[in-house]
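S.K.: generate coordinates for the sequence data below:
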Amino acid sequence: MFFANLPMRKAIGTSLTIIAIQSLIGFTGDLVHQDIEWPLVLSFSGVSMIGLLLGVRLSKRILDGNLRRIFGWFVLAMSLYIMAKEVL
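M.R.: Prediction:
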């Protein structure tokens, strides 16, 4: 955001796009090597799409400063969760 001088909404969208692409690449690699639980994948995808639609609506109503703060806390919480999961 700072180096590319992007608005917060574009920075979040870019970040989530990169995450989605990386997840898709990882998933296609798993298709060959693992047995996929399709009901779980499809239900998770459905819930994700609902969350996407809700997120788009909410992001239009939240001010940029608040959106930045919320996104920062979310990233911090997720990183702490991942670190705790890996350590414990």
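S.K.: every contact and neighbour count from this point should use C-alpha atoms.
M.R.: OK.
S.K.: is Leu6 in a helix, a strand, or coil?
M.R.: Secondary structure for Leu6, judged by DSSP: H, G, I helix; E, B strand; the rest coil, is coil.
S.K.: all helices for the chain, in order.
M.R.: All helices of the chain, identified by DSSP state H, fall at 8-33, 38-61, 64-87.
S.K.: packing partners of the longest one?
M.R.: Read it as helix 8-33. Judged by 3 or more C-alpha pairs under 8 Å, 6 or more residues apart in numbering; DSSP states H and E, helix 8-33 is in contact with helix 64-87.
S.K.: please provide the structure for the following sequence as well, for comparison with the first:
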Amino acid sequence: KIIFQAAVIGFFTGLIGAGGGFVIVPALIVLGNLSMKQAVGTSLFIISINSLIGFSGDFGHLDIDWPFLISFTSIAIIGILIGTSLAHRVEGAKLKKGFGWFVLVMGLFILLKELL
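M.R.: Presented below is the predicted three-dimensional model:
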């Protein structure tokens, strides 16, 4: 069952060209019966593995701007540490509501950007 669900989610995220986190999280909550925090953590793990695989495929073939990569990664690590600290203080219900608003705002932003 989970393999079928993962394949469907992978198909649709590949079809629309989205990163997948906004589809993976709700699917893990609804279909996988995970809590919001578990779903977000699992989604981030999946995305990080996908990114690592993509990076390793391009590693020997592209010129990499190492200073940019290192600075971006450093800022991301700081964000991870802050987010982890805040996650202990935010209950799952509020996180779920915030995630919903975030997806809605980003969807509207993308829609407006494409229409204008």
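S.K.: could you dump the helices of structure 1 into JSON lines with distance to Met1 of structure 1 and mean neighbour count added?
M.R.: JSON lines is the format used below for these (distance: least, C-alpha to C-alpha, whole Å; neighbours: other C-alpha atoms under 10 Å):
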{"stretch": "helix 8-33", "distance to Met1 of structure 1": "6", "mean neighbour count": "12"}
{"stretch": "helix 38-61", "distance to Met1 of structure 1": "17", "mean neighbour count": "11"}
{"stretch": "helix 64-87", "distance to Met1 of structure 1": "10", "mean neighbour count": "12"}
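S.K.: those into a markdown table, with extra columns for distance to Phe2 of structure 1?
M.R.: As requested, those are exported to a markdown table (distance: least, C-alpha to C-alpha, whole Å):
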| stretch | distance to Phe2 of structure 1 |
| --- | --- |
| helix 8-33 | 9 |
| helix 38-61 | 20 |
| helix 64-87 | 12 |
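S.K.: so the spatially most central residue of structure 1 versus Leu31 of structure 1, what's the distance?
M.R.: Residue closest to the average C-alpha location in structure 1 (C-alpha atoms, centre = their mean): Leu16, at 4.9 Å. Distance, Leu16 of structure 1 to Leu31 of structure 1, by C-alpha to C-alpha, to the nearest Å: 22 Å.
S.K.: what residue in structure 2 is paired with Leu52 of structure 1?
M.R.: In structure 2, Leu52 of structure 1 lines up with Ile80, judged by TM-score structural alignment.
S.K.: Val41 of structure 1 now?
M.R.: Under TM-score structural alignment, Val41 of structure 1 pairs with Leu69 in structure 2.
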